[in-house]
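> no sequence for this one, just the structure:
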């Protein structure tokens, strides 16, 4: 039980590091642009297909059409989260076309934040896979 809580605390720490990268990409005075904050939408949307799969399939070890479709949707969401800052770093912001919407450094920080956040979300799903009996509903019984 304590190992699961340590892993959960570690994942919370990693999630805060990922959000720190995202906030730095937006709030540093040299960047000062809040467009990269739209990637938070992808952080919220990415676990939804997997949660739908876990809700409507009885056996997670077998393959089903719903499970494969939800993997496809998750892949599209994660890919979109990585593509958004790259597109914003390449898109011209003004009429002259010399300046981009976000700076290259901000794009790099958002990509690093995406990497950390999606690995954290993946780790969270691995912890709550219920093969070792550690699940959210058991937290109240151990205290």
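Done, it's in. Small disclaimer: the values here were computed from a predicted structure and weren't measured.

> switch to C-alpha atoms for all contacts and neighbour counts from now on
OK.

> who's in contact with residue 17?
When contacts are counted by Cα atoms under 8 Å, 6 or more residues apart in numbering, residue 17 touches 113, 116.

> gap between it and residue 3?
Counting by Cα to Cα, to the nearest Å, the gap from residue 17 to residue 3 is 21 Å.

> second one coming, line it up with the first:
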């Protein structure tokens, strides 16, 4: 039952984050859809860590290069997701208010993705590795 509550909480967080992203795009004051390119970063961010987790045996206590590279690539993707709206705002493609809404949405979405890996990443009775 705790897994279902966590899943509902995570989906609520994802919906709130996407709402901030949509508000930054669709409000009549802003009306520019350039910030939707951040969606690519939302999809790409968990991929390196998921690949590394399938390739790496977690029995050793030492960190290994594959896992460290995956964390490095994930960090680069997350930083790029925060930098893209700022670049758009500096180039005057979007307004600064839209940039603030998109950055708020980024914070909520990436916290939700991180929470997903905390809740479902190390649990032995539930695993995505069967897929």
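Thanks, I have it. None of the values given here were measured: they were computed from a predicted structure.

> quick one: the strands in the first structure, in order.
All residues of the first structure lie outside strands when identified by DSSP state E.

> quick one, helices of it?
Secondary structure of the first structure, counting by DSSP state H: helices at 2-27, 39-45, 48-56, 65-90, 104-127.

> helices and strands around the fourth one, which ones?
To tie it back to what came earlier, the one meant is helix 65-90 of the first structure. If contacts are counted by 3 or more Cα pairs under 8 Å, 6 or more residues apart in numbering; DSSP states H and E, helix 65-90 of the first structure sits against helix 39-45, helix 48-56, helix 104-127.

> helices or strands up against the longest one?
Counting contacts by 3+ Cα pairs under 8 Å, 6+ apart, the secondary-structure elements packed against helix 104-127 of the first structure are helix 2-27, helix 65-90.

> quick check: angle from that helix to helix 2-27?
Going by axes from the mean of the first three to the mean of the last three Cα atoms, to 10 degrees, helix 104-127 of the first structure is angled at 160 degrees with respect to helix 2-27.

> one step back: got the helices and strands packed on helix 104-127 of the first structure as JSON lines, with distance to residue 127 of the first structure columns?
Supplementary listing: these in JSON lines, determined by distance: least, Cα to Cα, whole Å:
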{"stretch": "helix 2-27", "distance to residue 127 of the first structure": "7"}
{"stretch": "helix 65-90", "distance to residue 127 of the first structure": "18"}
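
> between the ones you listed, which one is nearest to residue 41 of the first structure?
Between residue 41 of the first structure and these, the tightest spacing by Cα to Cα is seen for helix 65-90, at 8.6 Å.

> what distance do you get for the one residue sitting closest to the centre of the second structure to residue 31 of the second structure?
If you average the C-alpha coordinates of the second structure and look for the closest C-alpha using Cα atoms, centre = their mean, you land on residue 110, 3.4 Å from that point. In this structure, residue 110 of the second structure and residue 31 of the second structure are 24 Å apart, going by Cα to Cα.

> just to revisit the earlier point, of the helices of the first structure, flag the one that's most buried.
Most buried of the helices of the first structure, by mean neighbour count (mean count of other Cα atoms under 10 Å): helix 104-127, with a mean of 19.
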